[in-house]
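Visitor: can you look at this prediction? I've put the sequence above it.
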Amino acid sequence: MVSTSTDQRVAVTDAAASLVRDLTKRHGPLMFHQSGGCCDGSAPMCYPVGMFITGPSDVLLGSIDVGLDDPVEIYMSESQFEYWKYTHLTIDVVPGRGAGFSVEGPTGMRFLIRSRMLDEAELEYFGLGPTL
């Protein structure tokens, strides 16, 4: 199951939420930064809060509720966001080797992004629909 609503750019599958809860027990509060490529491809990188410092060129896409006290924030660089601003992103998890810098690396699972185009209601909500 995927939690989603018109006012969110991001969602999480139940399987990914379960892994985030397990990782939070080991590492404390977590956050994601959607990688723009290079060394680990274009993967959602999961870090303990404070281990990856966001800056003014990072966009807060939203947060996911994984059943913990605090939601998990998801960021992307502003330049990459320009390419992805018309999409809705869902964090999922599949078997495989995680990215080298992401906390799920040793678990035998890896996070990935599934994307779809925003629907008309979402485009309107985010101010990306046609202007008449």
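Guide: Yep, that arrived.

Visitor: please make it C-alpha for all contacts and neighbour counts, starting now.
Guide: Fine.

Visitor: specify the local secondary structure of the most centrally placed residue in the chain.
Guide: Nearest to the geometric centre of the chain sits Ile74, at 4.6 Å (C-alpha atoms, centre = their mean). At Ile74 the chain is in strand, as set by DSSP: H, G, I helix; E, B strand; the rest coil.

Visitor: next up, a second structure to put side by side with the first:
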Amino acid sequence: MNTDTAEPRVIATEAALAFLAEIKRDHPEILFHQSGGCCDGSSPMCYPASDYRVGETDVKLGEIGGVPFYISGSQYAVWAHTQLIIDVVPGRGGMFSLDNGRERRFLTRSRLFGGGVACPLPGA
């Protein structure tokens, strides 16, 4: 993993951390994987840790609320210059994500390291 910056690669808003705590009450051992844009767009997907196999090329960006956050190596190469900001908005989560059915969903915003405006990832 590129460690050129002292800034964390992934952070979360207070609203996202509160929503994450709610999910952790039902599922204590979970992880995030940043979707690559297939079926659920570019949403951060939240899974029971025992139900998701982290791939050999996946990169651990860090943790939010004590939960590990991964992204595929190929997607990391494209987004290495950005900080991911996990937020929560009204809506339905990804089909297999633990935020589904809670009428709120996680959303990834991003900003360039060293400044820049936070914006949703394409397709989010």
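Guide: That came through fine. The shown structure was predicted, so the numbers you read here are calculated from the model rather than taken from an experiment.

Visitor: ok so, going back, where's the residue nearest to the centre of structure 1 relative to Met45 of structure 1, distance?
Guide: Note on Ile74 of structure 1: its distance to Met45 of structure 1, by C-alpha to C-alpha, to the nearest Å, is 9 Å.

Visitor: for the aligned residue in structure 2 for Phe81 of structure 1, helix, strand, or coil?
Guide: Using TM-score structural alignment, the partner of Phe81 of structure 1 in structure 2 is Tyr76. Classification of Tyr76 of structure 2 by three-state DSSP places it in helix.

Visitor: who touches the closest residue in space to Tyr76 of structure 2 that isn't next to it in sequence in this structure?
Guide: Distance criterion C-alpha to C-alpha, 6 or more residues apart in numbering; nearest residue to Tyr76 of structure 2, sequence neighbours excluded, is Val59 at 7.2 Å. For Val59 of structure 2, the contact set (C-alpha atoms under 8 Å, 6 or more residues apart in numbering) comprises Met1, Tyr70, Ile71, Ser72, Gly73, Tyr76.

Visitor: got a ChimeraX select line for the buried ones in the residues you listed?
Guide: ChimeraX command restricting the contacts of Val59 of structure 2 to the buried ones, with burial defined by 16 or more other C-alpha atoms under 10 Å:
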select :70,71,72,73,76
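
Visitor: so which of the contacts of Val59 of structure 2 persist in structure 1?
Guide: Compared against structure 1 with both residues aligned by TM-score structural alignment, their matches' C-alpha atoms under 8 Å, these retain Tyr70, Ile71, Ser72, Gly73, Tyr76.

Visitor: any idea how far Cys46 of structure 2 is from the last one?
Guide: In other words, Tyr76 of structure 2. 18 Å.
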